[in-house]
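*Asks:* Okay, sequence plus prediction incoming.
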Amino acid sequence: MITEIAKSLVTIGLIFLLVGGLFWLSASTLRSFPIGRLPGDILIQKENFTVYFPLTTGLLLSLVLSAVLWLVQWLTDR
């Protein structure tokens, strides 16, 4: 059981390393990608405060992360 947890943590760590490296290498191209400014993200600005709730961005990132984790599980179970 401990070895399974260790393998999972290493796999998740490698995924984070890969995604972080991709963000770092393609920072200039990602600036034009509207993540955080998608339709459905809630932004309320008043005189003294600002409230930002990235609803659509959160759903999209959750969907992508779920697909990646499903793919990793599928590949490791084979």
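*Replies:* Structure's in. What do you need?
*Asks:* C-alpha only now, for contacts and for neighbours.
*Replies:* Fine.
*Asks:* Stretch 8-19: which residues count as buried?
*Replies:* When neighbours are counted by 16 or more other CA atoms under 10 Å, the buried residues of stretch 8-19 are found to be T11.
*Asks:* In the chain, mark out all the helices, start to finish.
*Replies:* 2-25, 27-30, 55-77 (DSSP state H).
*Asks:* what packs against the shortest one?
*Replies:* Spelled out, that is helix 27-30. Under the contact criterion of 3 or more CA pairs under 8 Å, 6 or more residues apart in numbering; DSSP states H and E, the helices and strands touching helix 27-30 comprise an empty set.
*Asks:* dropping in the other structure now:
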Amino acid sequence: MEHLGKTLVGAGLVLVLAGGILWALRDVKGLPLGRLPGDFSVEREGFSFHAPIATMLLISVALTLVLNLASRFFR
């Protein structure tokens, strides 16, 4: 059970770090996260829907690469 707790804390720290990096880079010109082709946005009167599918895929690939490199480094 102790191992599960450490894993959850580690995963939480990784998510906080990734969120902080994305928050810090939100105003960087040339980094169109949320505005990529494949990010869908629908706005109607009294309704708005935003599905950043391409951005989610890009972040997923980047995090997969980083975590795989980190796991190989710590073995």
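*Replies:* Right, received. Where do you want to start? Note that the structure is a prediction, hence the values are computed from the model and not measured.
*Asks:* what TM-score do we get after superposing?
*Replies:* Both chains were compared after superposition, and using TM-score structural alignment, normalised by the length of structure 2 their TM-score is 0.68; 73 aligned residues with a CA RMSD of 3.3 Å.
*Asks:* before we move on, the earlier item: now for the helices of structure 1, which one comes closest to D41 of structure 1?
*Replies:* helix 55-77 (5.0 Å; CA to CA).
*Asks:* what sits against the residue lying farthest from the centre of structure 1?
*Replies:* Checked against the mean C-alpha position of structure 1, the extreme residue using CA atoms, centre = their mean is E47, at a distance of 31.7 Å. Counting by CA atoms under 8 Å, 6 or more residues apart in numbering, E47 of structure 1 makes contact with nothing.
*Asks:* Nearest the middle, which residue of structure 1 would you pick?
*Replies:* For structure 1, the residue lying nearest the average C-alpha position, counting by CA atoms, centre = their mean, turns out to be L61 (4.6 Å).
*Asks:* Trace that one over to structure 2, please.
*Replies:* With TM-score structural alignment as the matching criterion, the partner of L61 of structure 1 in structure 2 is I59.
*Asks:* Quickly note the distance from that match to G10 of structure 2.
*Replies:* 19 Å (CA to CA, to the nearest Å).
*Asks:* T64 of structure 2 now?
*Replies:* For T64 of structure 2, the distance to G10 of structure 2 (CA to CA) stands at 15 Å.
*Asks:* R26 of structure 2 too?
*Replies:* With CA to CA as the criterion, R26 of structure 2 and G10 of structure 2 are 24 Å apart.
*Asks:* I am finished for the moment; much appreciated.
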